[in-house]
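Chemist: Task: produce atomic coordinates for the following.
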Amino acid sequence: MKNVGFGCSNFSLAVYIENKPAIVAYENLDVIKPLSTGEIQHIGLECGNGWRKVFNVYSKLLYALDLDWFKFACAAPSWQAYRDQHLLQQGSATALLFSPPVINHDSQALHIISGKTYANKLLLAGKINSGLIWLDEQFAIDVKSRLIVCPYFDYRQLSNEKIDRVADYLIQLVKTK
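Modeler: Alright, predicted model coming up:
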């Protein structure tokens, strides 16, 4: 199995989402495609507010991370500028993947599954290890796989408070390896 989606193939943080944007250019995507400047805006315009929210929440999460451990926020003066100038581009170390997680236990990469429903589908299909420990109804963690399940990347489901929780869980994963 290989990773398919947007971003940097040499990612340190990957978010897994069930669907990809309904744009003909991405229909047969079978690699990790680095986005170019302006492509996130184009996807938002073509595919609607839901995709804008996904990109916004992803960028906000990167800005919520502790600078002692993660340097994403050093690349731009705001989460909006990071989204527009760096997120999912070559060299960003970020990925948004439409394929199931491919976990390499020798890698330092961190993995986030966006949405409990998607995580449960992956579990039932045997696409991810059942080593997840559910912390509550919305969050799960697998320390060995460096994997977190969180609410879907949408403002209503993954509020700023919950983004901070994900950021805290990511720090826990980094510190335990």
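Chemist: Only C-alpha atoms from now on, for both contacts and neighbour counts.
Modeler: OK.
Chemist: ok, the residue lying farthest from the centre of the chain to C47 distance?
Modeler: For the chain, the largest distance from the centre (C-alpha atoms, centre = their mean) belongs to V24, which lies 22.4 Å off. Note on V24: its distance to C47, by C-alpha to C-alpha, to the nearest Å, is 11 Å.
Chemist: run this one through as well so I can compare:
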Amino acid sequence: MTSTDFLGAANPRLVLYLPHRPNNLADLVEAPSSQALIAANSNHWRKIVTLLAKVASPVADDWRTFRDESLFQQTALYFAPGLTNTADWHWIGGKDNLQRFGNLDDGAHPLVDCPSVCIDPDKKLLLTPYPDYRQLSNDVVNHIRTALDQYGFYPR
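Modeler: Take a look at the predicted model:
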């Protein structure tokens, strides 16, 4: 897919929906790379890409390698309001961002040990605070990974 609304795998396991685009997106779309995205943008984007890798990495402790070598082969960033029909799972970060999508959260239930995160397994929808370290600590990421694992997100 070559659109400035989308960066990453054509059929991603996980799409992170964000309300704003990074710098040099048109160049990045042609050759998606987390390293190029980080180099062309602020520390803010490094945090977003790192959190995406921590959640999506098939092996929790190997998220750095996953981020640097294969993140955009298995995941994507999407910037338009509305869900893409090519993704296995959808991750919307931030309450303001969620408002762009209407009533998607009507079937989502908070995680027992982490009420700031909601999941709707039927829609394969993950709702979290905005992807920033202050709001998505390693502890919160671990709760997200545990929930996604219960629904078969990670390959066995």
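Chemist: Distance check, the residue farthest from the centre of structure 1 against A95 of structure 1.
Modeler: 20 Å.
Chemist: buried residues in the top strand by length along structure 2?
Modeler: Using DSSP state E to define each element, structure 2 has its longest strand at strand 114-120. By neighbour count with 16 or more other C-alpha atoms under 10 Å, strand 114-120 of structure 2 contains the buried residues V117, C118, I119, D120.
Chemist: export those to a markdown table and tack on distance to I48 of structure 2?
Modeler: Shown next, in a markdown table, are the buried residues of strand 114-120 of structure 2 (distance: C-alpha to C-alpha, whole Å):
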| residue | distance to I48 of structure 2 |
| --- | --- |
| V117 | 16 |
| C118 | 19 |
| I119 | 19 |
| D120 | 22 |
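Chemist: just to revisit the earlier point, following the chain onward from the longest strand of structure 2, which element is next?
Modeler: As assigned by DSSP states H and E, the chain's next helix or strand after strand 114-120 of structure 2 is strand 125-128.
Chemist: residue range for that next one in structure 1?
Modeler: Taken onto structure 1 by TM-score structural alignment, strand 125-128 of structure 2 occupies residues 147-150 there.
Chemist: Relative to structure 2, what is the average displacement of that stretch?
Modeler: Superposed on structure 2, stretch 147-150 of structure 1 shows a mean distance of 0.6 Å to its aligned residues (mean C-alpha distance after the TM-score superposition for structure 1).
Chemist: what does that stretch contact?
Modeler: Stretch 147-150 of structure 1 is contacted by residues 110-116, 119, 138-142, 158, 166, 169-170 when judged by C-alpha atoms under 8 Å, 6 or more residues apart in numbering.
Chemist: if we go to 6 Å?
Modeler: H111, I112, I113, S114, G115, Q138, F139, A140, I141 (C-alpha atoms under 6 Å, 6 or more residues apart in numbering).
Chemist: The aligned partner of the fifth one in structure 2: neighbour count?
Modeler: Aligned against structure 2 by TM-score structural alignment, G115 of structure 1 finds its counterpart in G94. Using other C-alpha atoms under 10 Å, G94 of structure 2 has 18 neighbouring residues.
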